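*Asks:* Give me coordinates for this.
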Amino acid sequence: MKGHIRKRGNKYVIVVDLERDHNNERRQKWFSGYDTKKAAQKDMPRILNEINTGNFIEPSKESFAAYLEKWILNKRSRLKASTFQVYKTHLRIHIIPKLGNYKLEKLNRLHLKTFFSYLENDLGLAPATIKKVHTVISSALSEAVEDGIVGKNVAAGLKTARIERKEIHVWDEKQLLQFLNSSKNDPLYIAFHLAAMTGMRRSEVLGLRWKDVDFKNSLLRTVVTHTPYGASDGKTKASFNRTIDLDEVTITELKKRKERVDYEKERAGRAYKDNDLVVCTSLGTHVTPRNLNRKWYQLKEDANVPSIRFHDLRHTHATLMLLQGIPVKVVAERLGHSSITTTLDTYNHLLPSIQREAIAMFSKNLYN
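*Replies:* Sure thing, here's the model as predicted:
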């Protein structure tokens, strides 16, 4: 199979002579868009090699936007509801408006670098958000490669802004008790108690069902999570599907909560929507993350404690356990970390003080 270069207007094209068809008619394939003859000469061996080895992929004439719209629909059944909505949002707000008009075959790394620079410098998006946008693009292009639509994933290996780890802010024992005691009579108190006493994530707290609470054995199972986009099965991620042992105080609080839910169910009658939720409205419906956060900010202020995020209750739980000498492996299991490495990376700032206390206790026990 041979190829040659022709000049067309101000551009150069590569013309490849293919095998004749069944009617012995001549067949050619043209590759256009080269600004110089040298550029065409440089690319011709690659094209000939791909055609000869059967690895040549016919360039797609489809726009990136058209491909993405089909791709996201096909992904729906394979993604958690929350992830699907996040992907759709990034496509609608960021990716398609800026990159959608490019032909899929013409999209290159320079386009993506310029795009990510725009997100960072013009829109001022956080590095974590930009990384998520990159994940969406790379995932879509990776499937395009697998499906033989494009030859390579031009987003693969592309570096985006470095994510700086956020500083963790936690309460000490006195501050935690001050908040819990101050908030005890609030209808949503159980949500904050569970987060502080189990290390559960907000989505796990909002998705907890009564059937996943084992009063007899003093434990609960995190099986379903609830996000702004609805409920999803925790089995989609191992760390969201675990068993957590409960203390006596938490069991008591859960029993009190169950009595309140049963009372509200009876009072509401047919208007009650029984979703078997531990944390719910007076009519049994889901408490949204937004409404929980509103209550969180209000109760923090009422309790006159330092301001931390709801997620920092999880960090507070882990920090207080580690400072009390609880083994890292136990803490990792309660938090649902895939390995103790994650726990150590997150709370390594505590290790020096934990070691000092440990050796002091060891020495005291040994010599006394």
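
*Asks:* hey, let's count contacts and neighbours off CA atoms from now on
*Replies:* Noted.

*Asks:* Let me see the contact set for L350.
*Replies:* T319, L322, L323 (C-alpha atoms under 8 Å, 6 or more residues apart in numbering).

*Asks:* Tell me if G3 really is in a strand.
*Replies:* Yes. Judged by DSSP: H, G, I helix; E, B strand; the rest coil, G3 forms part of a strand.

*Asks:* And it, how far from R46?
*Replies:* 11 Å (C-alpha to C-alpha, to the nearest Å).

*Asks:* More neighbours: which of the two?
*Replies:* Higher neighbour count among G3 and R46: G3, with 17 against 12, using other C-alpha atoms under 10 Å.

*Asks:* Tell me how many other residues crowd the nearest residue to that one once chain neighbours are set aside.
*Replies:* Nearest residue to G3, sequence neighbours excluded (C-alpha to C-alpha, 6 or more residues apart in numbering): V16, at 4.1 Å. Using other C-alpha under 10 Å, V16 has 20 neighbouring residues.

*Asks:* another one to check against the first:
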Amino acid sequence: MGELRTRKRGKNWEWSFEGAKINGKRNPISKGGYRTKADAVAAGTQAKAEYDNAGRIFFPSEISISDYMDYWYENHVKKHLAYNTQTDYEAKIRIHIKPAFGKYKLSSLEPDIIQKWVDDMKMHGYAKSMVQNTLKCLSGAMEYAIRPCKYIKTNPCEGVRIPKMAQPEHQKAHMEYICVWEDYKKIIERFGQGSSFYLPIVTGYHLGTRIGETYGFDLLSDIDFDKHTLTVNHQLQKENKKWYYRPPKYESYRTIEMDPLYEKILKDEILQRKKNMMRYGNYFLKTYLMPDQSIVQVPADVQIAGKEIMPLSTRENGELLTPESFKYCARVIHNELGIPYFHSHSLRHTHGTILAENGASPKTVMERLGHKNSRTTFERYIFNTKKMKDDAVSIFTEAIEQSAYR
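*Replies:* So this is what the prediction gives:
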């Protein structure tokens, strides 16, 4: 490639260099409008380095971890990962990864340095989940540096171990809380039919859906009453103060069979929603899904170019309710009903556990909850309840008794 040249054109300066020939013809590359020669040289040097590096603005052997994390975030995280993961990783990179490793070269990062960092996070009192997820973020960036980038040959996070970390009892109790029938009954009595929280509660309990999936159901297109099924096509997700329909977590699109009780609850809700539309008339808020998958609400007498949907949860006047709305419901359950460990995800835990307690196959539970594998299902969502322990004893007792009489 040709050398960088500068020249003055009128009152301003221009840089130029010769690019690779195209169809055998010269390919001059230039840009002008710089106030001084120094400005033109600086801009031209950067442009030529980027051109010589096939559009890349750095040399892999020289890039810092700080700059590489920015590159990974822009080119992979923002393009391929969910919005919530983007915001989570941005914070972890800014608060934990850059301060620890940012000044070093990407090529110099070794497992022992990362292990010391992980151990130090434990000493500073971070929760095990925080340590695991921060290491996962760093490891994901390193994997991208191997494939497809080929900046490094091995992942320095491999072999790094999370130290044993005692989990506070209240955290363990909160994470493993199962909404037993007595608690569920109290919750439904407090937030019964007619409450804007009734349908999200019974949906989580009867279907085991994630909270974003629950609020993301469209009662007009996601339900098939003939087949008694409901399809998970999206989740409701907030991005920059606006709500969107996004693919479900892990793109776990799935069709779930509905039990008769839940199906009746849905039919009653749809009927009541239609009555509310008539009662409020033009003051009823209709909901539309726009081409960019954003959710927009307008009065019934306003026409807009979008697909009309019927969100699973709204107020009487059609006003959209969201996963953020559910936080009020959880506070009431904690403080008024005296169930401190309840959280929206516990309905999902409960659904999976009820299935497992009553003999559903691991594959059935996995597919219903939308997990990638059964290991996730049993490690995270199905707990070893007293019923399971008692059943294990009964199964073993029955087995040896049968053997004794053979």
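
*Asks:* Give the equivalent position in structure 2 for the residue nearest to G3 of structure 1.
*Replies:* In structure 2, no residue is equivalent to V16 of structure 1 according to TM-score structural alignment.

*Asks:* There's contact between V16 of structure 1 and P45 in this structure, I believe.
*Replies:* No. Applying C-alpha atoms under 8 Å as the test, V16 of structure 1 and P45 come out as separate, 10.8 Å apart.

*Asks:* where does the residue nearest to G3 of structure 1 land in three-state SS?
*Replies:* strand.

*Asks:* Show the contacting residues for it.
*Replies:* Contacts of V16 of structure 1 by C-alpha under 8 Å, 6+ apart are M1, K2, G3, H4, Q28, K29, W30, L48.

*Asks:* Between which two of those is the distance greatest?
*Replies:* By the measure C-alpha to C-alpha, M1 and W30 form the most distant pair in these, at 13.6 Å.

*Asks:* out of these two, which sits in the busier spot?
*Replies:* W30 (13 against 10).

*Asks:* quick one, helices of the stretch 201-350 of structure 1?
*Replies:* Secondary structure of the stretch 201-350 of structure 1 by DSSP state H, counting those that start in this stretch: the helices cover 202-207, 248-268, 289-303, 311-323, 328-335, 340-347.

*Asks:* any chance of the ones you listed in a markdown table, plus distance to E167 of structure 1 and mean neighbour count?
*Replies:* Below are the helices of the stretch 201-350 of structure 1 laid out as a markdown table (distance: least, C-alpha to C-alpha, whole Å; neighbours: other C-alpha atoms under 10 Å):
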| stretch | distance to E167 of structure 1 | mean neighbour count |
| --- | --- | --- |
| helix 202-207 | 19 | 24 |
| helix 248-268 | 29 | 15 |
| helix 289-303 | 20 | 15 |
| helix 311-323 | 10 | 20 |
| helix 328-335 | 18 | 18 |
| helix 340-347 | 10 | 15 |
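
*Asks:* buried residues in stretch 221-228 of structure 1?
*Replies:* For stretch 221-228 of structure 1, burial by neighbour count (16 or more other C-alpha atoms under 10 Å) applies to R221, T222, V223, V224, T225, H226, T227.

*Asks:* Take these and keep only those in strands.
*Replies:* R221, T222, V224, T225, H226, T227 (DSSP state E).

*Asks:* dump the residue contacts of the last one.
*Replies:* Spelled out, that is T227 of structure 1. With C-alpha under 8 Å, 6+ apart, T227 of structure 1 has these contacts: S82, S203, L206, T288, P289.

*Asks:* same check, this time on the fourth one
*Replies:* Applying C-alpha under 8 Å, 6+ apart, we find T225 of structure 1 in contact with S203, E204, V205, L206, G207, L208, A231, S232, D233, G234, F240.

*Asks:* where's the last one relative to F116 of structure 1, distance?
*Replies:* When C-alpha to C-alpha is applied, the distance between F240 of structure 1 and F116 of structure 1 equals 31 Å.

*Asks:* any chance you could map the strands in structure 1?
*Replies:* Using DSSP E, strands in structure 1 cover 2-8, 11-18, 27-34, 213-214, 219-222, 224-227, 230-233, 242-245.

*Asks:* so how far is V150 of structure 1 from the closest residue to L104 of structure 1 other than its chain neighbours?
*Replies:* Leaving aside its chain neighbours, L104 of structure 1 sits nearest to F64 (4.8 Å; criterion: C-alpha to C-alpha, 6+ apart). According to C-alpha to C-alpha, F64 of structure 1 and V150 of structure 1 sit 11 Å apart.

*Asks:* overlap in contacts of the two?
*Replies:* By C-alpha under 8 Å, 6+ apart, the residues touching both F64 of structure 1 and V150 are L104.

*Asks:* could you give me the residues in structure 1 that the helix or strand hosting F17 of structure 2 aligns onto?
*Replies:* Using DSSP states H and E, F17 of structure 2 sits within strand 12-22. Aligned using TM-score structural alignment, strand 12-22 of structure 2 spans no residues in structure 1.
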